[in-house]
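Colleague: Next input, structure requested:
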Amino acid sequence: MSPEAPLPSSSDEVDLSQEIAEVEQNLALLKERYAQVQQDTQRQGELQQRLNSVQKELRRNRSQEVQAELQRLKQELETIEFNLESRLFSWDAFKEPFWQAVRFAGLGIAVGWILKSCAG
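Modeller: Here you go, the predicted model:
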């Protein structure tokens, strides 16, 4: 009599399909975030070049229009840099590792207290 692996139940199939759907959704979000980062990086390079040319123009011509454009470019660059940083570091990316660290650190402390009380 050979032991056979049990056939997957319908709940296992549902769990698997839910997991696959979640992975597909996460992949789509990752692709979207990656495309946005690429666009922002390209836009940042363009703005930086324009900023350099406006700064050179400002040295030659100190008009209000040039100064206003310089301010607008600096503000847009800051916004893009903020967007790039906030997209790279989000709470969702750190949520699971954070709670695992909290869980295992707490478990380590509890095991340490138990060992200390047994030894001492």
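
Colleague: When you work out contacts or count neighbours from here on, use the C-alpha atoms and nothing else.
Modeller: OK.

Colleague: Can you report how many residues neighbour residue 72?
Modeller: 13 (other C-alpha atoms under 10 Å).

Colleague: before we go on, could you also do this sequence so I can check it against the first one:
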Amino acid sequence: MTKPEASPEPSFEQELADVDHSLVLLKERYAQVLRDQQQQAQWQQELKNLQQNKHQTPEMKAELKRLQKQLEVLEINLESQLFSWSSVKRPFWQAVRFGGLGVVIGWLLRAYVG
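Modeller: This is a model prediction of the structure:
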């Protein structure tokens, strides 16, 4: 009696579920980016208003520093959300694989010629 061979490729249903999951994650990330952009615009406006005030109290200066720090963190979050390991994982490993293959072929050619 032979064993049924396991299919090395995922089924259509599995691929569809993966695509659906990726779409949900993309929608969540997009919503987060929109919220962060709105928050960024609000904080930039507050920062601008505080900077325009000629008579700044120590509390206002502390608030300015806090807002600047929060804006920096928010900008980093917005940038990092556009770049994730999952988006470059496949191209990265293809570059490693084919780049490594190119190096090996180069060594073999050099050994053959030299």
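
Colleague: which one in structure 2 is aligned with residue 110 of structure 1?
Modeller: Alignment note: residue 110 of structure 1 maps to residue 104 in structure 2; criterion TM-score structural alignment.

Colleague: which ones are touching that match?
Modeller: If a contact means C-alpha atoms under 8 Å, 6 or more residues apart in numbering, then residue 104 of structure 2 has no contacts.

Colleague: how close does it sit to residue 114 of structure 2?
Modeller: Look at residue 104 of structure 2 and residue 114 of structure 2: by C-alpha to C-alpha, to the nearest Å, they are 15 Å apart.

Colleague: Look up which helix or strand the match of residue 110 of structure 1 falls in, please.
Modeller: Using DSSP states H and E, residue 104 of structure 2 falls within helix 85-113.

Colleague: Look up the average distance of that helix to its aligned counterpart in structure 1.
Modeller: Superposed on structure 1, helix 85-113 of structure 2 shows a mean distance to its aligned partners of 1.9 Å (mean C-alpha distance after the TM-score superposition for structure 1).

Colleague: Go through that helix and flag the buried ones.
Modeller: Judged by neighbour count (16 or more other C-alpha atoms under 10 Å), helix 85-113 of structure 2 contains no buried residues.
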